[in-house]
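# predicted model and sequence follow; I will ask about them next.
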Amino acid sequence: MTGGQTPAVQAPALHEQLQRLRVTVAGRALSGRRLRVLLAPALASEAVAAGTGCVVWYCLGPGAQGYRALASCRRSWRGWQVRWQLQVLDQAQLQQALVDDAQASARVFGRLCGGRLYA
């Protein structure tokens, strides 16, 4: 690292923070350890590299409940500050979010073959 630059926030550090998260979503207590990340797009956005920005992950929680996890990242003199927000997704919203990732979609919803759903 040169010129006093702070490295970009990395996916493993974000995942660790998500696992430590304890929030109330839709009236239910939820621990981040119960969330399984399904889709975590690359973090190489210009906004995050510049020191501010948002990262969106799609997760599956208890009871096959879908969530959108939004990490607001901001760089300060103390390093990276990350605030998480979780949004409940219904099945249609989660399917739409995973439409471009066939593997993640198949893990959650199975796959159709000859009109039958296989998990």
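Arrived safely, thanks for sending.
# only C-alpha atoms from now on, for both contacts and neighbour counts.
Fine.
# ranges for the helices of this structure?
11-20, 46-50, 91-97, 102-109 (DSSP state H).
# what's the second one packed up against?
Counting contacts by 3 or more C-alpha pairs under 8 Å, 6 or more residues apart in numbering; DSSP states H and E, helix 46-50 packs against strand 52-60.
# by contact count, what packs against the strand it packs on?
strand 36-39, helix 46-50, strand 66-76.
# okay, the ones you listed in a markdown table with distance to Gln93 next?
Listed next are the helices and strands packed on strand 52-60 as a markdown table, based on distance: least, C-alpha to C-alpha, whole Å:
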| stretch | distance to Gln93 |
| --- | --- |
| strand 36-39 | 14 |
| helix 46-50 | 25 |
| strand 66-76 | 8 |
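# another one to put next to it:
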Amino acid sequence: MREVLDRIVNRNKLIERSFEYFWNCYDDYLTDDITKDESREYGLIDRSSVTPKLYGYSYCVTSTYEFDTIKVYLDIFRKNEEKRFAEYWIIYNIDGEVIDDFFVTE
């Protein structure tokens, strides 16, 4: 099963795309009227304020969707900190289309 999952992830470039989607989401977080004050409270001012790192990915069978999905997880660290500050995960269908994503601060 692991080999099949790895092939799907690699074929659809899910890791690389997840980082791209994260940066788009993060940029929105910094500038959106609803979240920009919160981001400043956390000391987040630009892309150099955080470092995203791949946590992993998984094949998911859930009751939320009527189809199987793949989730890619990123841990987000503030600059010069070792403790995870936030997490980002993105859900793809098996064909590599984005279904949903989440950026959650702790």
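Thanks, I have it. Just so you know, these numbers come straight off a predicted model, no measurement behind them.
# got a TM-score for the two of them?
Comparison of the two superposed chains (TM-score structural alignment, normalised by the length of the second structure) gives a TM-score of 0.49, and 80 aligned residues with a C-alpha RMSD of 3.9 Å.
# separation between the nearest residue to Val88 of the first structure once chain neighbours are set aside and Leu94 of the first structure?
Excluding the flanking residues, the one nearest Val88 of the first structure by C-alpha to C-alpha, 6 or more residues apart in numbering is Tyr67, at 4.7 Å. Applying C-alpha to C-alpha, to the nearest Å, the value for Tyr67 of the first structure to Leu94 of the first structure is 8 Å.
# quick check: neighbours shared by these two?
Tyr58 (C-alpha atoms under 8 Å, 6 or more residues apart in numbering).
# more neighbours, these two?
Tyr67 (25 against 21; other C-alpha atoms under 10 Å).
# got a list of what that one touches?
Contacts of Tyr67 of the first structure (C-alpha under 8 Å, 6+ apart): Tyr58, Cys59, Leu60, Gly61, Leu86, Gln87, Val88, Leu89, Leu94.
# export those to TSV and tack on distance to Ala29 of the first structure?
TSV is the format used below for the contacts of Tyr67 of the first structure (distance: C-alpha to C-alpha, whole Å):
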residue	distance to Ala29 of the first structure
Tyr58	18
Cys59	16
Leu60	15
Gly61	12
Leu86	12
Gln87	13
Val88	13
Leu89	16
Leu94	21
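# do you know which of the helices and strands packed on strand 52-60 of the first structure lies nearest Leu30 of the first structure?
strand 66-76 (11.2 Å; C-alpha to C-alpha).
# and the closest one with strand 52-60, angle?
160 degrees (axes from the mean of the first three to the mean of the last three C-alpha atoms, to 10 degrees).
# show me what counts as buried in strand 66-76 of the first structure.
Within strand 66-76 of the first structure, the residues that qualify as buried are Gly66, Tyr67, Arg68, Ala69, Leu70, Ala71, Ser72, Cys73, Arg74, Arg75, counting by 16 or more other C-alpha atoms under 10 Å.
# just those now: which is nearest Ala11 of the first structure?
Among those, and counting by C-alpha to C-alpha, the member closest to Ala11 of the first structure is Ala71, at 10.9 Å.
# I'd guessed Arg36 of the first structure sits against Gly66; true?
No - Arg36 of the first structure sits out of contact with Gly66 when judged by C-alpha atoms under 8 Å, with a separation of 9.6 Å.
# shared neighbours of these two, anything?
The contact lists of Arg36 of the first structure and Gly66 share Cys59, Leu60, where a contact means C-alpha under 8 Å, 6+ apart.
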